[in-house]
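Novice: Any chance you could fold what I've pasted below:
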Amino acid sequence: MSRRERYREEVRQEAKAHAMAQLAENGPGGISVNSIAHRMGLSGPALYRYFPSRDALLTELISEAYQDLAETLESTAAEHRAAEPVVALTAMAMAFREWALAGPQRYLLLFGTPVPGYAAPAETIAAAQRALLAFAQVLERLPAPACPVDESFGQWLTDRGVGVAPSAFRQAVVGWSRMHGLLSLELTGQFALMGFDVAQLYRDAVKSVLNG
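Specialist: Sure, this is the predicted structure:
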């Protein structure tokens, strides 16, 4: 890598670090390329050479966060490949919570209030599906639940060429939704004054999903 390329990468990484700080301070709607440029001692137009728009910066942050989450879940699944599926899935669910707690602003960028005026491009949608499918692939190792599966689940998988059983995918969606619900409430402080063990509540929800 040339000196110019190294400098370009350093500027991009610094800009993304400032964007994450803005997320923590002001939420997703508070990201401003001009403000980031000011903090870096650059002009707005200068920083736009590295990120052509606020949306381009957001897309990169979102894609990287989804990729990191997917890699966290996939590596956890790989570490527990020889374990019973319930053990592997529980470990993955707990890894998901640890990932969220380690970077709450990053979690809320992905799963919190939508950013005003921002429409996620296709590459971020594909990255999000990767994390969900990591759960579905392990759920395939469990007996299929007795409840009927809406045909739309199978159609969704067929349309995208994903080789996962519809019943496992449905169960993954249900579990994913429950985990998100609890994590979102926890990270926005909704449980702060209730005085109970949120980690245990989360474990109970995961166990409920795995029990069908």
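
Novice: okay, CA-based contacts and neighbour counts for the rest of this
Specialist: Will do.

Novice: Flag every buried residue along the longest helix along the chain.
Specialist: Among the elements of the chain assigned as helix by DSSP state H, the one spanning the most residues is helix 54-79. By neighbour count on 16 or more other CA atoms under 10 Å, the buried set for helix 54-79 is 55-59, 61-63, 65-67, 69-70, 72-74, 76-77.

Novice: Please apply the same query to stretch 117-132.
Specialist: Per 16+ other CA under 10 Å, stretch 117-132 contains these buried residues: 120, 124, 127, 128, 130, 131, 132.

Novice: Same check on stretch 26-43?
Specialist: Of the residues in stretch 26-43, those scored as buried under the neighbour-count criterion (16+ other CA under 10 Å) are 27, 28, 31, 32, 33, 34, 35, 36, 37.

Novice: Quick one: end-to-end length of it, please.
Specialist: With CA to CA, to the nearest Å applied, stretch 26-43 spans 22 Å between its terminal residues.

Novice: The structure of the following sequence is requested for comparison with the preceding one:
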Amino acid sequence: MVQRLKEEALRRIEGRHEVDLEPGAVARDAGVDAQDAARHFPDQEALMSALIVGAYNAVADSAEAAAEAAIAAGADPLRRWVAIWQGVREWAVAHPEEYVMLWGRPIPGYTAPPETVEAVGRIVGAMVAVLRDARKAGELTEDRPGEAPLSDGMLQNVRALGSGPLEGLPSGVVARMFVVWTQLHGMVGFEVNNHLAAVAVDPASVFEYGAGSMGEYIGLRRRADQ
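Specialist: Okay, here's the model as predicted:
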């Protein structure tokens, strides 16, 4: 009996991820005419896509604005890198539900439209610009002595990612990008889901430290005055 109760409880918890965005119902609760709503959003998927594309573009705006401000301030590549990720974090903390919508558990049965790839590409593009500039300036460590060789599977991952926005970057840097991307989004998600409050007095400083550490890990050099 206890096991059956636990299984049913888990089933209900899993059900929390089911989303009901039927436009007519949303229009009613929003106090909007259902027919007018249907002209903008003919079905649930259209409404969800609008939310997701809008959120991705908003976080990209924040990351790009942070990058531009860092460049204007004369920041070096590592400081620019940290600024971009701080832009991502600041948006996420201000919009936790939207961040979880983007980088939380996928919505069952929903496939995001191609426009989301373009928006995510803007975030990645800001980071890649830092890496390319650092490489030109001789401030990007491409190979690490003693670093573990890439497995056949990881080489496949690197080739796939390296044929896109990271094309032309060293394979070691591309491989580290997998770790950096998941690590820093993991840190943001940890804070957004309120798992950091009990252990960190100053969450922003924890993230700044993590973003800087991941910047060094990917190959950006820390200057003596930092």
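
Novice: JSON lines please, covering the buried residues of stretch 117-132 of structure 1 and showing secondary structure.
Specialist: Below are those laid out as JSON lines (DSSP: H, G, I helix; E, B strand; the rest coil):
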{"residue": "120", "secondary structure": "coil"}
{"residue": "124", "secondary structure": "helix"}
{"residue": "127", "secondary structure": "helix"}
{"residue": "128", "secondary structure": "helix"}
{"residue": "130", "secondary structure": "helix"}
{"residue": "131", "secondary structure": "helix"}
{"residue": "132", "secondary structure": "helix"}
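
Novice: Kindly reformat the residues you listed as JSON lines containing distance to residue 171 of structure 1.
Specialist: Written out in JSON lines, the entries for the buried residues of stretch 117-132 of structure 1 read as follows (distance: CA to CA, whole Å):
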{"residue": "120", "distance to residue 171 of structure 1": "25"}
{"residue": "124", "distance to residue 171 of structure 1": "22"}
{"residue": "127", "distance to residue 171 of structure 1": "19"}
{"residue": "128", "distance to residue 171 of structure 1": "17"}
{"residue": "130", "distance to residue 171 of structure 1": "15"}
{"residue": "131", "distance to residue 171 of structure 1": "14"}
{"residue": "132", "distance to residue 171 of structure 1": "10"}
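
Novice: what sits up against stretch 174-190 of structure 2?
Specialist: Here stretch 174-190 of structure 2 makes contact (CA atoms under 8 Å, 6 or more residues apart in numbering) with 85, 89, 92, 99-100, 103, 154, 157-158, 161-162, 166, 196, 207, 210-211, 214-215, 217-218.

Novice: and that stretch, how far from structure 1 on average?
Specialist: Per the superposition on structure 1, stretch 174-190 of structure 2 and its aligned residues are separated by 2.0 Å on average (mean CA distance after the TM-score superposition for structure 1).

Novice: dump the residue contacts of the counterpart of residue 70 of structure 2 in structure 1.
Specialist: Using TM-score structural alignment as the criterion, residue 70 of structure 2 maps onto residue 80 of structure 1. Counting by CA under 8 Å, 6+ apart, residue 80 of structure 1 touches 87, 88, 91.

Novice: can you pull the buried residues of the helix or strand containing the second one?
Specialist: Applying DSSP states H and E as the criterion places residue 88 of structure 1 in helix 85-102. In terms of neighbour count (16+ other CA under 10 Å), helix 85-102 of structure 1 has its buried residues at 85-86, 88-97, 99-100.
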